[in-house]
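In: When you get a sec, could you give me coordinates for this:
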Amino acid sequence: MMCTGRCSRCIGIALFPLSICAIVSNLLLYFPNGQVLDADRITDLVWFFHGILGAGILILLPAFMMLGAGGEGCCANRCGMLLSVLFAALGASGGVYCMIISSLGLINGPLCDIGDEVYTYPFRNNTFMDNYLFNQTTWSICKKPENIILWNVVLFSLLLAIGTLEAVLCFIQVVNGLIGFLCGTCLRKRKTDVAEM
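Out: Modelled structure (predicted):
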């Protein structure tokens, strides 16, 4: 059975690459199809910093804390495990925030030029059944930036997946940290102590 400290360390290590991917994905949303556009021609939901702040910075903080709580001989570190619970709850809220904004980004679609330099959200008021995600023939309405719909769908989907995974991992750490706080030591350490008596 894995002790709570080792589990905490594994979760912390897993969160690092996820948070970096979220930050990079969010940054790429500022450059549709690799182009530099004026700020008023970038999809508004990108400015909520859901990948940079939510799934990025708010995940890096708990990841560092989990590594500290999961250090060697740290299974009995009740204070560290309690702190990891608080930070994991913060990380879970960041992951959920990323999930919500990413979902809205997917549902509403991108800001794009529908012709004659008219930038609008052509899919924002669509019903669920008429959503552009299920009807790719409607994608041709967006003239510029080139491939903007595919760009947004891929990056918002990636951020949705990352935010979901981060929220799940942080929730697991909340449970793991509470067990570590209440029980203090892992099962293997207790068996060793009993055997020495």
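In: rest of the way, CA atoms for contacts and neighbours
Out: Fine.
In: for the protein, what spans make up the strands?
Out: Under the criterion DSSP state E, the chain contains strands at 112-113, 119-120.
In: Which secondary structure elements does the first one sit against?
Out: On a contact count with 3 or more Cα pairs under 8 Å, 6 or more residues apart in numbering; DSSP states H and E, strand 112-113 meets strand 119-120.
In: Let me have the strands of the chain in JSON lines, extended by distance to residue 184 and mean neighbour count.
Out: Shown next, in JSON lines, are the strands of the chain (distance: least, Cα to Cα, whole Å; neighbours: other Cα atoms under 10 Å):
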{"stretch": "strand 112-113", "distance to residue 184": "55", "mean neighbour count": "22"}
{"stretch": "strand 119-120", "distance to residue 184": "56", "mean neighbour count": "17"}
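In: For residue 4, see how far away the residue nearest the centre of the chain is.
Out: Nearest to the geometric centre of the chain sits residue 163, at 2.5 Å (Cα atoms, centre = their mean). Using Cα to Cα, to the nearest Å, residue 163 is found at 23 Å from residue 4.
In: so who does residue 13 touch?
Out: 63, 67 (Cα atoms under 8 Å, 6 or more residues apart in numbering).
In: Quick check: longest helix in the protein by residues?
Out: Criterion DSSP state H: the longest helix present in the chain is helix 148-183.
In: how about it: buried residues?
Out: Within helix 148-183, the residues scored as buried using 16 or more other Cα atoms under 10 Å are 148-153, 155-174, 176-181.
In: now it, how far from the chain's geometric center?
Out: Taking the mean of its C-alpha atoms, helix 148-183 sits 5 Å from the chain's own mean (Cα atoms, centre = their mean, to the nearest Å).
In: Let's see this one next, to set against the first:
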Amino acid sequence: MTCCEGWTSCNGFSLLFLLLLGVVLNAVPLIVNRVEEGEFFQNPISCFEWWFPGIIGAGLMVIPATTVSLMARKRASCNHRSGMLLSSVLNVITIIGAVYCVLVSAQALLKGPLICNSAGNSTSSCEFSLDNISNIYPEPSDLQWYFNESCVPPKDFLYPTLNDTVANAGRRQSLHFRSKEDAYKTIHFSVFLGLLLVGCLEILFGLSQIVIGFLGCLCGVSTRRSRIV
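Out: Down below sits the predicted model:
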């Protein structure tokens, strides 16, 4: 096995792991939303998980290159010059999908979960357009929504004239809301930070396979050994 074949096999297994990880990460907020609300699109954690950056960008768009890379190992059906060239070409699709995943994840990290940005906290406040992916807003680039104690204005001071009973009830509601806020913030930050790293790694592996694939096409691969009967 030549170094080109060995590196191609390594890239294939690495991309396989990353695409599975991307799908799992993207599914986490969707599953949480389904378990808590009993139906999809009801009080979602974020608008951006519905762009499916891990399922489409880091997942489905990576499958063709991953399949060919794994098949380009020694004694596999794509172990020839054309197979190595095909692995390079298909990794262009991998890079496009990974860039999509990175852009959506970066935007999600900058904007924060819906609970920090929308009083309605539903997909009715989501704006699904391609402009939202390409426009990376410079603020708040310091992730204040995550590091602040709370990203939601306190509700205890809205009605200072209420009696103690109503105030205590409102305080309990605020505490319950606070725990939900913490959970949504943690899930949102963990999921999209993970997807951002997955996308970046897929870009690196995709670029390396493009180079290795062209080298394998130019230099050739190892020939199959004839079976001795």
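In: Assuming the best superposition, what's their TM-score?
Out: The TM-score (TM-score structural alignment, normalised by the length of structure 1) is 0.79; 184 aligned residues with a Cα RMSD of 3.2 Å.
In: Read off where the longest helix of structure 1 ends up in structure 2.
Out: Per TM-score structural alignment, the counterpart of helix 148-183 of structure 1 in structure 2 is residues 184-219.
In: what about the matching stretch, how far off from structure 1?
Out: Stretch 184-219 of structure 2 differs from its equivalent in structure 1 by a mean of 0.7 Å after superposition (mean Cα distance after the TM-score superposition for structure 1).
In: tally of neighbours for the closest residue to residue 145 of structure 2 other than its chain neighbours?
Out: Excluding the flanking residues, the one nearest residue 145 of structure 2 by Cα to Cα, 6 or more residues apart in numbering is residue 151, at 5.2 Å. Neighbour count of residue 151 of structure 2, defined by other Cα atoms under 10 Å: 19.
In: any idea how far residue 151 of structure 2 lies from residue 206 of structure 2?
Out: To residue 206 of structure 2, residue 151 of structure 2 is 38 Å away according to Cα to Cα.
In: Please apply the same query to residue 181 of structure 2.
Out: Note on residue 181 of structure 2: its distance to residue 206 of structure 2, by Cα to Cα, is 37 Å.
In: Over to residue 64 of structure 2?
Out: 12 Å.
In: ditto for residue 81 of structure 2
Out: Between residue 81 of structure 2 and residue 206 of structure 2 the distance, using Cα to Cα, works out to 18 Å.
In: ok, now residue 9 of structure 2?
Out: In this view, residue 9 of structure 2 and residue 206 of structure 2 are 13 Å apart by Cα to Cα.
In: Residue 144 of structure 2 now?
Out: Using Cα to Cα, residue 144 of structure 2 is found at 33 Å from residue 206 of structure 2.
In: Residue 26 of structure 2 pairs with which position in structure 1?
Out: When structure 1 is aligned by TM-score structural alignment, residue 26 of structure 2 is paired with residue 26.
In: In contact with its match, which residues?
Out: Going by Cα under 8 Å, 6+ apart, residue 26 of structure 1 touches 46, 49-52, 155, 159.
In: which of these has the most neighbours?
Out: For these, the largest number of neighbours (other Cα under 10 Å) sits with residue 51, at 35 neighbours.
In: Per the alignment, that residue pairs with which residue of structure 2?
Out: Aligned partner of residue 51 of structure 1 by TM-score structural alignment: residue 54.
In: Now do its match against residue 223 of structure 2, distance only.
Out: According to Cα to Cα, residue 54 of structure 2 and residue 223 of structure 2 sit 37 Å apart.
In: Please apply the same query to residue 47 of structure 2.
Out: Distance, residue 47 of structure 2 to residue 223 of structure 2, by Cα to Cα: 51 Å.
In: quick one, which of the two is more surrounded?
Out: For residue 47 of structure 2 versus residue 223, neighbours defined as other Cα under 10 Å are more numerous around residue 47 (23 against 12).
In: doesn't residue 112 make contact with the more buried one?
Out: No - at 9.7 Å, residue 47 of structure 2 does not count as touching residue 112 under the criterion of Cα atoms under 8 Å.
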